Structures are given as C-alpha cells and as structure tokens.
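Visitor: This is a predicted model, with the sequence first.
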Amino acid sequence: MKATCEVEVRVPSGITVGARVFAPAGVTDEPGTPFAVTCSPAPLIFVDSRPVSGMLEDRVSRGSSVVVIEDNVEPADVLEVASRLGITQFWLAGPDVDETRALAPARILGAEPVRRHRPLVTFGELGPQVRETGDSLVVRRAIMDDEPAVQAMYDHLLDSCDVPGAETCGWKRGYWPLPNDVRNRIETGTTWVAQDAAASGSGDAVLGAMSLDGDLGLPGVELPLAPLEPGEWLTCHLLAADPAARGRGVATALLAAYAREGIARGCKALRINTSPQSLSNNLYHELGFVLHKPVWFPYEGLSLTGWTNVYELRLDGEGIVPQGDPAAPRADVVAPRAVCRASHTEDAAPRASAVSPDGEPVR
C-alpha cells in the first residue's frame, strides 16, 4: 500500500524520525486534511517500521488514517510527530503505550470520542449567519471595571494548569498570559467577556474572555493561508473559560460573538492558532474551522511542542466545502493523492497567541 504522505521530524531527543501517512480513499493533502490525516475517525499511530500491510488495509478501508513511525523512538518523540501532523487525539499501537499515555493521558484514546458537527457559520441568501447559542450567557466588550473579574478567571485557569497529571493548556503563571497583557488588552478595547445573563454587569463574575484584533501573532512565519489584506481577517487571542463553568458552552458563545464581530467589520475570515496538544482542537473541528498545516513557532518558557495548529473560518464563502456528519461512513471515492514531504526546522521564534476554549485549556 502506497503512503499518501511522508514527513521527517526532528524530535526532542535530537534524532530525525520518519513518518508515513496512509489515508482513506479520497483524502488528499489539502486544507481540512493537512498531511492527509483525518480527524474523525481518530487516526491510529503505529510505532513499527516493519511491513504492516494487513493492519493498514483494514484500518484505512474503515475510513481511518494510519501513521507509521519508525521504531526505537522515545514516547516524547511519538507526541512530537503527532503534533507535527496536527493530530490531537489518536489510537496508539506498538511499544511504550503506557509510557506515552503517562506523558499525555488525554491524547491517547481508549474509546472513540463523540464528535459533533455544528457549524458556527452557515451561508444562505442573506450571506453568512451565526448559529444561536442560547440566552443563558451574555457576551460584551470589557471595560476597565471588569479587570479584577477577568484576572480572577485567568487565575482559576492557571490554577487548573498546576494539577499534576492533568492534560492542560500548558499556560504558566508569569509566562502566559504575558505580564500586563490582560490589562493592556482591556485598555485598548480588544477584550470581550462572557457572563451569566443574570449577572452581567461590570464587576460581576466573568466566566470567559477573549481578545480580538487583526494580528495572528506569528511574526516571521510563512502562513499556510490564502493572502488577505489587512483588515480582511480577525484573530482571537487569549480565549479562555473558567474551569468551574465547563459544560455551559462559554467558549462557543465567545466564538459566536467573535464571528458576529467579524461579519460586522466586513472581514473575509476568522483566524486562530493553538497547540496540537490541546483537546480544544476538537471544538474548532466541530464548529467548522478548517485546520491548515501546523507551523513551527515555539513558546518560550512553556513546556509545549514547538508546533502550532493554524485554523481559519471563511466568512465570504471562499473555499467552503459542504460537509455532512463527520461520523457518517466516508464515500468510497478515489481521488488523486498528493504526496507531501516536509521537514522540521527549529528556527527560534517569539511567543504567539494562546487560547483555552470551554475550559479545555489550550495554548
């Protein structure tokens, strides 16, 4: 069976690891399936360089991507290769499964996750329309009187990041958010807050927050995105939800407000980036954001992979491909398969934006 994609990744141990991707029929190396790795069903990572044709054909025929990594690699190397491919959750076969799970317990699956398809933006005769998120939450622009409550919400999130063995966003007090960043963003009028509709005044508890501007926060990085003029896109930074409010749809309400603001400004696209190590990637997939190839952009002071997942949601209908239920069986349509070859380059880079939707902490 011929590989759809081949990738070489220099991993933390200093060696270069080769990985081959085998994709289901019809899946090509395009935006939405970067490196031809599908999100649903979750891919299988197989650590073994020996021929595994029987297993490959069985998994791929059932619609799952398979990634074969060279054997004799460390558990951390497996996670780095997965991050390079933009993979958030996966099945793992081969040696050191328990050791790899101990490093990132939420990333290695024991059961297929439930994935919903609930597009944040739909298109009709009236143009882009943002889905309703209910009336239990209020999202509004923050004022300086909100600063203590916003800081308290971020402190709650940072507290949760300190829980040993928990899958967190990797945020670290004093390193991310950057010192004075929260205050400065409120002062410049770019911060938005989510509150309980029954207590939505200044000074009341904040359940979540985000900052919106036109800077993706990846200086010097060549983005795998179609070029747009300044003002034609809107970026979300520091998206976070209080862990105590998990399950209330705080991040979804914030992202809906983000989409409405982008439409009101006449933007053509919403853009966001996050660590492949975060389960919040699942939320972006559910809401219809398109995943592009990860880019190399390390965060100084944070123990995260240097790769960053880049997402885009078009508001002008460009490149929109109608999608059905991602859990439905894939059509057996044979299409040309692109063979991509990529290498990891460790160019130093400054910090970028961070997000943490629905209490699922992310970078």
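Guide: Structure's in. What do you need?
Visitor: C-alpha only now, for contacts and for neighbours.
Guide: Will do.
Visitor: contacting residues around Arg260?
Guide: By Cα atoms under 8 Å, 6 or more residues apart in numbering, Arg260 lies in contact with Val130.
Visitor: Distance of it relative to Gly189?
Guide: Arg260 sits at a distance of 17 Å from Gly189 (criterion: Cα to Cα, to the nearest Å).
Visitor: Repeat that for Val139.
Guide: The spacing between Val139 and Gly189, counted by Cα to Cα, is 14 Å.
Visitor: ok, those two, which is more surrounded?
Guide: Neighbours of Val139 and Gly189, each counted by other Cα atoms under 10 Å, are more numerous for Val139; the result is 23 against 15.
Visitor: And what about the more buried one, helix, strand or coil?
Guide: At Val139 the chain is in strand, as set by DSSP: H, G, I helix; E, B strand; the rest coil.
Visitor: Quick check: Arg101 is in a helix.
Guide: Yes. The secondary structure assignment for Arg101 places it in a helix, going by three-state DSSP.
Visitor: Just give me the neighbour total for it.
Guide: Neighbours around Arg101, by other Cα under 10 Å: 16.
Visitor: Below is an additional structure, to be compared with the one above:
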Amino acid sequence: MIRKAKEKDIDAVVEIYSKIFEKEAKAGTTTGWKPEVYPTENTARESFLKDELFVMETEGKIIAAARLNHEQEDDYVRGNWQLEAPKEKILVMHTLVVDPEASGRGYATQFVADYEAYAREKGCLSLRMDTNAINKPARSLYKKLGFSEVGIIDCTFNGLEDIRLVCLEKVLN
C-alpha cells in the first residue's frame, strides 16, 4: 500500500534514484534519465514539500516512490487525450521508481494499482502519466495495466534534451 512520504523518506527515495543510475551505467539506460539532471534530490524534496510524494514500504524499507498530483506537463497539450476533464479530476503520476534490488516482484504493478485506487477515492476520472519512448519495460507494464498511449511528443523534458515523451492515459469507469 502506498502512503504519503515523511521527510525521513526523502533520503531513501534519492538512494533509489542513485541505484537506478548505477544499474543503467552498467547495463544501459531504459529510463533516459541522467544523474544530476533528473531525477535529483530536489525532485524528491520538492515533491515532499508540496505533499505530493508517495512511497511504498515493505519490512521497514522504502522500495518505490512517485509524485502524484493534478499537474500536467506543459507538453501534455500535444497529447491526444481520451477524456476532457477539469484538472482536479485528472491524477497524474510522475517519476515512478522501484528500488532495483526489489525489481521483478510486482511492486510497480502494486504501486500503479494503489495510485488508481487513490484516484478513485478522490473522485478522479482519468489517470495520466508519461514515460520516455526508450523505456520499453515501463511501456509494456503500463499497457498491461490498461493504459493507452495517446501520443509521442518530441521535447526537452525536465532538463533532458531530445526526449520522445510517451503520453499515457487510463480513463476510470
């Protein structure tokens, strides 16, 4: 089950970012993220300060995190969204991370399921998110979980240049 992060969780979230960077330095990137560009400690801290950082904990250890809010990236205007709805009726997930040491155990799937349950509880009508086009594992997972790809946008994203941003949406019934 996900929960809102506490200040003491920020270091654990940043450590997950570091582990992802280390893994991708050895095995090749799937996220397209870059150390000291995105995501950074400031990414986690700003999310926490806005009360938007959510974490998943198991056996006392933070194993996954994401930012949940109603803020859509500026480039989202170029997506072919399935549902027109007021901003407050759309819950957006940003920067989902799972500790690489815990990967393959279904934590990303559970995090997304909890995100959906939270959105329903808040009366939201649609879930939106994005991922880098090169992030094939994430794209496959989101498709399996009922998200539709509603556009691929060439842009500069969070300081990362030449990104092909895949916009994803799941309309809630």
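Guide: Looks like it arrived, so ask away. Computed from a predicted model, the values in this text were never measured in an experiment.
Visitor: Overlay them and tell me the TM-score.
Guide: TM-score for the superposed pair, counting by TM-score structural alignment, normalised by the length of structure 2: 0.89. Supporting figures: 171 aligned residues with a Cα RMSD of 1.9 Å.
Visitor: And the helices in the stretch 51-200 of structure 1?
Guide: Assigned by DSSP state H, counting those that start in this stretch, the stretch 51-200 of structure 1 shows helices spanning 53-61, 75-84, 97-103, 147-161, 181-187.
Visitor: now the last one: which residue numbers in structure 2?
Guide: On the basis of TM-score structural alignment, helix 181-187 of structure 1 is assigned to residues 43-49 in structure 2.
Visitor: list the buried ones in the matching stretch?
Guide: Neighbour-count burial for stretch 43-49 of structure 2, with 16 or more other Cα atoms under 10 Å as criterion, is recorded at 43-45, 47-48.
Visitor: same question, stretch 57-65 of structure 2
Guide: Judged by neighbour count using 16+ other Cα under 10 Å, the buried positions of stretch 57-65 of structure 2 are 57, 62-65.
Visitor: What is the corresponding segment of structure 2 for the helix or strand Gly18 of structure 1 falls within?
Guide: Element membership of Gly18 of structure 1 [criterion: DSSP states H and E] is strand 16-22. The counterpart of strand 16-22 of structure 1 in structure 2, counting by TM-score structural alignment, does not exist; no residue aligns.
Visitor: which helices and strands sit right next to that strand?
Guide: strand 5-10, strand 66-69, helix 75-84 (3 or more Cα pairs under 8 Å, 6 or more residues apart in numbering; DSSP states H and E).
Visitor: Please repeat the previous calculation with a cut-off of 6 Å.
Guide: For strand 16-22 of structure 1, the contact count by 3 or more Cα pairs under 6 Å, 6 or more residues apart in numbering; DSSP states H and E identifies strand 5-10, strand 66-69 as packing neighbours.
Visitor: Would you convert these into a markdown table that also reports mean neighbour count and distance to Ala19 of structure 1?
Guide: Below are these laid out as a markdown table (neighbours: other Cα atoms under 10 Å; distance: least, Cα to Cα, whole Å):
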| stretch | mean neighbour count | distance to Ala19 of structure 1 |
| --- | --- | --- |
| strand 5-10 | 20 | 5 |
| strand 66-69 | 25 | 5 |
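Visitor: quick one on the thing from earlier: and the angle from the strand holding Gly18 of structure 1 to strand 5-10?
Guide: 160 degrees (axes from the mean of the first three to the mean of the last three Cα atoms, to 10 degrees).
Visitor: and strand 16-22 of structure 1, which residues are buried?
Guide: 16-22.
Visitor: Could I get those residues in a markdown table, plus columns for distance to Gly217 of structure 1?
Guide: Listed next are these as a markdown table, based on distance: Cα to Cα, whole Å:
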| residue | distance to Gly217 of structure 1 |
| --- | --- |
| Thr16 | 28 |
| Val17 | 29 |
| Gly18 | 30 |
| Ala19 | 29 |
| Arg20 | 31 |
| Val21 | 30 |
| Phe22 | 33 |
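Visitor: List just the nearest of the residues you listed to Lys268 of structure 1.
Guide: The shortest separation between Lys268 of structure 1 and any of those is 32.4 Å, and it belongs to Val21 (by Cα to Cα).
Visitor: Nearest residue to that closest one in space, ignoring adjacent ones along the chain?
Guide: Distances taken as Cα to Cα, 6 or more residues apart in numbering put Val67 closest to Val21 of structure 1, at 4.6 Å, once the chain neighbours are dropped.
Visitor: And Glu149 of structure 2, by the same measure?
Guide: Once flanking residues are discounted, Glu149 of structure 2 sits nearest to Leu168: 4.6 Å by Cα to Cα, 6+ apart.
Visitor: Double-check that that neighbour belongs to a helix.
Guide: No. Leu168 of structure 2 is assigned strand when assessed by three-state DSSP, not a helix.
Visitor: isn't it right up against Met129?
Guide: Yes. Using Cα atoms under 6 Å, Leu168 of structure 2 makes contact with Met129 at a distance of 5.3 Å.
Visitor: neighbour-wise, which of these two wins?
Guide: Neighbour totals were compared for Leu168 of structure 2 and Met129, and Leu168 leads with 26 against 23 (other Cα under 10 Å).
Visitor: Counterpart of that one over in structure 1?
Guide: Structural correspondence for Leu168 of structure 2 with respect to structure 1 (TM-score structural alignment): Tyr311.
Visitor: Please tell me how far its match sits from Tyr284 of structure 1.
Guide: Looking at Tyr311 of structure 1 against Tyr284 of structure 1, where the rule is Cα to Cα, the gap reads 8 Å.
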